[in-house]
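Trainee: sequence? don't have it. structure:
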């Protein structure tokens, strides 16, 4: 079996075949991809640095085996298989030899139409999310310099309200705000299908009285109005793509992921996409890919756990938010978080990552077995490893009386039957 390591780039890709022991380059495009298939054997295995691109999708669509190698692993392999020189040829060779010697370092990519659709939807969602964050920061920085009273009067979360953002497209400074009447502002709001609420009117009145004119130039006013317009457009597109994601996820058989506490549309889509586009051998590989499983370094009496950096960082960030939501709506999850922070003295970030690690394990079992989340089944499956306090019972609900534990006694017939196990003392009747 031939192993082909590929070091991809924008315009061309460098390939190394172990069977032929040669390096060759192909252009990025269908002609170059066809040349690759003609050059190597039919049963060749392709190893590429972890990044979904046209080359990987093409090979998967042709039924080829494609394995993804994290970039950090190829960097480590360069120190063993080369003299430290970094070139495209040595990178391609190191990628191929890493899979040959340590195939467990690689994750097998899979070709799934639903997974590819989810991947594209998630990519667009992340694009508009990042754009919204950048535009919010830009808008807040400009207002802090030229119109600081606006953010103070509107409140800390004013960027989450479309009406307060839209007001800046009409009146980007206090001078324009004083010139424009409430009637005219209301007319602009109605034209854009927004409500000019009474609370917003009171805040506008307060701005007209207290705000100071800092002499904002025409160019700065235009820039603030343009940034506010772009932010509103990005938020609309984000809402639109979120509805599309929810529609596609709910009509698929993987909609059971939404039954897991703390999982919303974006988190569920990210988990399902990772599950469908990779072939994980077990839940531990899934946890490693998600970045929730820590790395343990041990030597003698020294032992240290640290965060896994070689993972899907965007997915790890989403799972961090999932853990925050889960501890708010899940009883045992809140208890587990409190146990980590209060009893064990862990930092909140470490406790959230530990909680996310458990939730990822549950999500993997749900997606593999296509079964909805069952809290009773999960708690019973933990057995003696579960926390002493049953966080799902009535005792954990504030304002309820603590119930006394009842001692269970076995019937005589059961005691006689189980005495040979050494659990109950008794004598067998002849």
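Mentor: Structure received. Note that the structure is a prediction, hence the values are computed from the model and not measured.
Trainee: only C-alpha atoms from now on, for both contacts and neighbour counts.
Mentor: Will do.
Trainee: can you give me the strands for the chain?
Mentor: 3-7, 12-17, 22-27, 45-49, 65-69, 107-109, 278-279, 295-299, 302-306 (DSSP state E).
Trainee: give me the contact list for the second one.
Mentor: Under the criterion Cα atoms under 8 Å, 6 or more residues apart in numbering, residues 2-8, 22-28, 40, 88-89, 92-93, 96 lie in contact with strand 12-17.
Trainee: swap in 7 Å and give it another go.
Mentor: 2-8, 22-28, 88-89, 92-93 (Cα atoms under 7 Å, 6 or more residues apart in numbering).
Trainee: now that strand: buried residues?
Mentor: Judged by neighbour count using 16 or more other Cα atoms under 10 Å, the buried positions of strand 12-17 are 13-17.
Trainee: hmm, residue 47 is touching residue 68, no?
Mentor: Yes - applying Cα atoms under 7 Å as the test, residue 47 and residue 68 come out as touching, 5.9 Å apart.
Trainee: higher neighbour count, those two?
Mentor: The neighbour comparison of residue 47 against residue 68 (other Cα atoms under 10 Å) goes to residue 47, with 30 against 21.
Trainee: if I look at that one, how far off is residue 206?
Mentor: To residue 206, residue 47 is 63 Å away according to Cα to Cα, to the nearest Å.
Trainee: alright, now check it against this:
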């Protein structure tokens, strides 16, 4: 493709995205990503952050990051298998395994990396993966990378999962079969039916894989969806992130010792990408201790989530099937969803529109993420803005 052809391709497709309300603008923050943020000099109530417990700005984590940098430097200096493994990496992984009630854990540079690494290290072209149709994009890409057959099952439909698992098993085409699901679905806030999934998996000898990015720090006294259901001994792969409730950056896989040993030997992001830096490792360790010793943080998160959800529902908005603090406000039309988000910004509330391809066409929504840091007064201010704009746009 010549440079002129590339220019035509980019211009035409960007213009098409913009005309359909599918183009996302990026707003740089002037300061920390807290419950209040500043963009272009404007102070806004922040309802778009994954900083669930407010730990991204916690002074204890900041101190931990600074002190680790003084001792270990700003970077790990190498991949983990050469000499990029610091004692902090091992301390974090031991802490994560204890937190998740597993034999071992392995840390990666991001949650996205976890799914790219772990799935393809275990599954290959001779295998099949049963994947919930609403799984996160990183799961979808990890499945594709593995070259395994991908069998999508209807969202949280256990009859469909069981039927497709039986068909895959009886076909005799696959050596291994995995069932993979988000623990908490990030766009709708509903929780996977893990007890039923485990029963099907144990009946049919399926590998179980749970991406708990939005459940860790939120459910199971902070340990996640698997712990919430008491299934720590019955799930093969527990995937988590260090960048949401933990408040820093990175991701991890927790499971049996031999699984973690295999990932250290065969997962490519571990083998070929420079290790997490000290300033990320140390505050992650601090954050896990805070979560375990400060249950009121999680209680406050849930209280704020219930308050906002109830307020939106009383105004007449559709909040879908959320069972967690994630609170979608489903608008539908993509252009109207983008307009709603723009009007919220003008009213002092930062809540981003989420549209296709992140969610199916016609299901555009404002995804609200209340945190432990929000006050009731700030949530009331946000609800007042929703009320005014909803009436203005004839949505309520």
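Mentor: Looks like it came in fine. Predicted, not measured: the structure shown is a model, and the values here were computed from it.
Trainee: please state their TM-score.
Mentor: The TM-score (TM-score structural alignment, normalised by the length of the second structure) is 0.27; 180 aligned residues with a Cα RMSD of 6.7 Å.
Trainee: whichever of the contacts of strand 12-17 of the first structure end up buried, select them in PyMOL.
Mentor: Buried residues within the contacts of strand 12-17 of the first structure, by 16+ other Cα under 10 Å, are selected in PyMOL with:
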select buried, resi 2+3+4+5+6+7+8+23+25+26+27+28+88+89+92+93
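Trainee: dump the strands of the first structure into JSON lines; add distance to residue 413 of the first structure as well.
Mentor: Shown next, in JSON lines, are these (distance: least, Cα to Cα, whole Å):
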{"stretch": "strand 3-7", "distance to residue 413 of the first structure": "65"}
{"stretch": "strand 12-17", "distance to residue 413 of the first structure": "71"}
{"stretch": "strand 22-27", "distance to residue 413 of the first structure": "76"}
{"stretch": "strand 45-49", "distance to residue 413 of the first structure": "62"}
{"stretch": "strand 65-69", "distance to residue 413 of the first structure": "59"}
{"stretch": "strand 107-109", "distance to residue 413 of the first structure": "54"}
{"stretch": "strand 278-279", "distance to residue 413 of the first structure": "50"}
{"stretch": "strand 295-299", "distance to residue 413 of the first structure": "49"}
{"stretch": "strand 302-306", "distance to residue 413 of the first structure": "50"}
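Trainee: wait, which of those is closest to residue 166 of the first structure?
Mentor: strand 278-279 (42.6 Å; Cα to Cα).
Trainee: who does that closest one touch, helix- and strand-wise?
Mentor: strand 107-109 (3 or more Cα pairs under 7 Å, 6 or more residues apart in numbering; DSSP states H and E).
Trainee: going by contacts, tell me the helices and strands next to the strand it packs on.
Mentor: For strand 107-109 of the first structure, the packing partners by 3+ Cα pairs under 7 Å, 6+ apart come out as strand 65-69, strand 278-279.
Trainee: helices and strands around the first one, which ones?
Mentor: The helices and strands touching strand 65-69 of the first structure, judged by 3+ Cα pairs under 7 Å, 6+ apart, are strand 45-49, strand 107-109.
Trainee: can you map out the helices along the stretch 151-300 of the first structure?
Mentor: In the stretch 151-300 of the first structure, the helices defined using DSSP state H, counting those that start in this stretch lie at 162-170, 174-179, 182-191, 198-210, 218-250, 265-277, 283-290.
Trainee: next SSE downstream of the one helix or strand residue 66 of the second structure maps to?
Mentor: Element membership of residue 66 of the second structure [criterion: DSSP states H and E] is helix 59-72. Once helix 59-72 of the second structure ends, the next helix or strand along the chain (criterion: DSSP H and E) is helix 87-100.
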